[in-house]
Structure formats: C-alpha cells, structure tokens
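Trainee: missing the sequence, but the structure's below:
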C-alpha cells in the first residue's frame, strides 16, 4: 500500500507509522529521516538542505520533494510506503500527485489521525525530559516519575523543553491548521481519506488504523 499519514503534532504519528509500516511490510519514510540520511551521506540534496538549516531557514519544498521522490524510487518502496511528515502542504501534495502519476502509480489511502486540540496540548505540554539524558522522557499525567522533578533512571533533573511549552504547542497547532490540514481536503476530493480517532492505547489505535486501511486496499 501507498499511504500518507497526517495528523496534528502530538497525535502519535511517529509511533503509529513505525507499527503500521511493520504490520504492512512497507518502509516508513519520514522527512526527518530523509534529511538526516541525505546530510550524513553528503548527497547534493543533503548539502542543499544543510545550507538552509544552518542558516536557520526552512528547507524549500523542491528540495524536500526531490528527497522524497528519490527515496520512493528505491527498491524497498516499489510495492508501497508510508509517508510521515510529507507532504506538509498542498503544493507538496500536488507535486507528489504528479510524481506518482509519472510512475503510473497512485496513493491507496491518506490516514488522518484525529485528536482533540485540548488533548494535544495535554500530551505535549505534560512532557518532562531529563537534563542528563534526553532519551529519558516522562509525562506528568500518563507516565509520571516516582519522585516529582527527578528522573527515575539516573536521578537527573526533569524539565519542560521550550518546544513542549503550551505557547509553542499552540503555535505548532496553528501552523498545522493553516499549512498542513488543507491537504486533507485535497485528498478527500480524491476519495483517499480515512479518519480515525487517535485516542486510547497505542495498540488500539494501530488496530483501528489497520481496519480502516483494509477498506482502501486495492
């Protein structure tokens, strides 16, 4: 299957993408991984992306699109893929449509993970990260540390990253609503969108997603 995964920040896209890609035996392609791979390998596209990122600028659509097209053309993606974080806006969605049409293939589904805005804020703003090791992450509601403000693993101080502050989360949500959410209508016009609730346990959301995608399999 060829799938685009979309949803607001905090919807659990990365987690669901990993599970779904494994279940469906297709590669999980994320923009973050694309950038890291191209930059670490020193490709021309990676050098272009790095120059923009080093200057504190957004990587232009044409560079992101070129990276995605290159990755989708690799052998493991011939029979399908799951795109996570791309397309990020309507112009990227239109470019993806053209790229797939040129290869005489098309998307099977656009999986829309739906989460109430209040829950998104709660999920992200409640995160607390260890100053000693950023891989140690807790949540004030869902996975609190045994002792408030102290990492269970190493005893380091837990703090709220600036990226996780409520003001930053609401700004990210605004960007999502204005830039990314319109792609849902773009794909709805092609009868590709399946919307599911992303509330509940990870396994429950995965099963919900697989059931919804089954109806779209060709």
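Mentor: Structure received. As the structure is a prediction and not an experimental result, all values here were calculated from the model.

Trainee: can we go C-alpha only for contacts and neighbour counts from here?
Mentor: Will do.

Trainee: need the three-state assignment for residue 128.
Mentor: Three-state call for residue 128 (DSSP: H, G, I helix; E, B strand; the rest coil): strand.

Trainee: surely it is in contact with residue 137?
Mentor: Yes. If you go by Cα atoms under 8 Å, residue 128 and residue 137 touch, sitting 5.8 Å apart.

Trainee: between those two, which is the more surrounded one?
Mentor: Ranked by neighbour count (other Cα atoms under 10 Å), residue 128 and residue 137 place residue 128 first, with 25 against 20.

Trainee: residues in contact with the more buried one?
Mentor: Listed by Cα atoms under 8 Å, 6 or more residues apart in numbering, the contact set of residue 128 reads 137-140, 158-161.

Trainee: for comparison:
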C-alpha cells in the first residue's frame, strides 16, 4: 500500500497516518525525519543535504526525492509506505512520479483530508485557549497566528498538488471534518476497495 496523505495543517493527517501504520505495518515517511536520519547516517545524499543546511539554505527537491528514493528501498518499506507532508509543490509531485516510475513503483492512492478551513482555525483557537485555561503552554503549531501562516503557505504551494493527482485518477477526497473514527472508517473503505482491485 503506497499512499500520500494531503490536507492542510490541523486536518488530522498525523493521527490517520499513525493508524494506517498500525493497520498495514508500513512506515510513515516524514521528509523532516528522513532528512535528519540521512544526515546522521552520513549517506552520500545526507552529506549533500547537511552541506546545504549548514550554509543556511533550503534543501532542493532533488535532494529530498533522493532521500525518499533511498528510504523506500529499505526493508520495512517493501510492502509500502505513507508519505505525509510531501509532495508540497507541483515540482515535487512531478519529481516524485519520475523517481517512482524509474523504480517501477506505482502509488496506490492519494487521500485528501478536506476540511472547512475557517472551522479549522476556530478549532485551533479553541485548543490554544483550552491549553491556556489549564495553565499549559500553547504548542507553537497551535498559536493561531502561526497556524494561519501555515494555512496560507499550504493554500499557496501545496493545494496545487490536489488537482494534479485528481487528473491522474489517484485522488480520493475524505471529509476531514468528521470525527477521528469516522475519518478512519472512510479511509479504510477506500483502501479496502483498492485491495479488492489488486
């Protein structure tokens, strides 16, 4: 099962990815984690990434796709993987497609957790207020201003990958405003249909 999870910050991708990992026994691949692991392991591509990061630059799509290429070649990713937070741009989606096709691998599905963004902002504001009321620190991600900036970045850069995957017939939209369990059930229904077609 080779999946991509798409959706704005706060849509529940991380929660659903954790459940998919448990159900299918496939790894969730976060580009940030993979980047850090490649740098720590001093792989050739990790060393290249370290050089760019040390210089204060942003790691290129080419390097990120190279890190994904190495990672999906590992033993635990042979049955599949979940990409969460990548691709973030159209160029990354195209580079990922090209790399997978060179490896003879096809994606099974791209799941978009679609949410009402205004309600999402409201949810984050509530979460921040609840944390303050309990005397807890507000997570940086839950700061409403930071969250709005992340949402703007998603709408500007990442939302464009949705029509790209819709055109290829891989996209399934899941209502991310349902309860966590209902979203999980909707995803399970999509994936079990895929399993039947394999």
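Mentor: Nice, I can see it. Note that this is a predicted model, so its numbers are computed, not measured.

Trainee: TM-score of the superposition?
Mentor: Overlay of the two chains. TM-score (TM-score structural alignment, normalised by the length of the second structure): 0.88; 196 aligned residues with a Cα RMSD of 2.1 Å.

Trainee: before we move on, back to that, okay if I get the contacts of residue 128 of the first structure as a markdown table plus distance to residue 28 of the first structure and secondary structure?
Mentor: Formatted as a markdown table, those follow (distance: Cα to Cα, whole Å; DSSP: H, G, I helix; E, B strand; the rest coil):
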| residue | distance to residue 28 of the first structure | secondary structure |
| --- | --- | --- |
| 137 | 23 | strand |
| 138 | 26 | strand |
| 139 | 26 | strand |
| 140 | 30 | coil |
| 158 | 31 | strand |
| 159 | 31 | strand |
| 160 | 29 | coil |
| 161 | 27 | coil |
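
Trainee: check these and tell me the two furthest apart.
Mentor: Pairwise distances across those peak at 13.5 Å for 140 and 161 (criterion: Cα to Cα).

Trainee: ok, back up a step: can you select the buried ones from the contacts of residue 128 of the first structure in PyMOL?
Mentor: In PyMOL syntax, the buried subset of those is picked out as below (16 or more other Cα atoms under 10 Å):
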select buried, resi 137+138+139+158+159+160
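
Trainee: for the residue nearest to residue 132 of the second structure when sequence neighbours are not counted, what are its contacts?
Mentor: Setting aside the residues directly before and after it, residue 132 of the second structure is nearest to residue 138 in space (Cα to Cα, 6 or more residues apart in numbering), at 6.6 Å. Contacts for residue 138 of the second structure (Cα under 8 Å, 6+ apart) come out as 128, 131-132.

Trainee: and what of residue 100 of the first structure?
Mentor: So residue 100 of the first structure contacts 106-107 (Cα under 8 Å, 6+ apart).

Trainee: what are the ranges of the strands in the first structure?
Mentor: 2-6, 28-30, 81-84, 109-114, 127-130, 137-139, 158-159, 193-197 (DSSP state E).

Trainee: which one of these lies nearest to residue 179 of the first structure?
Mentor: strand 2-6 (12.0 Å).

Trainee: check the offset of the closest one from the chain's centre.
Mentor: Computed by Cα atoms, centre = their mean, to the nearest Å, the chain-centroid distance of strand 2-6 of the first structure equals 10 Å.
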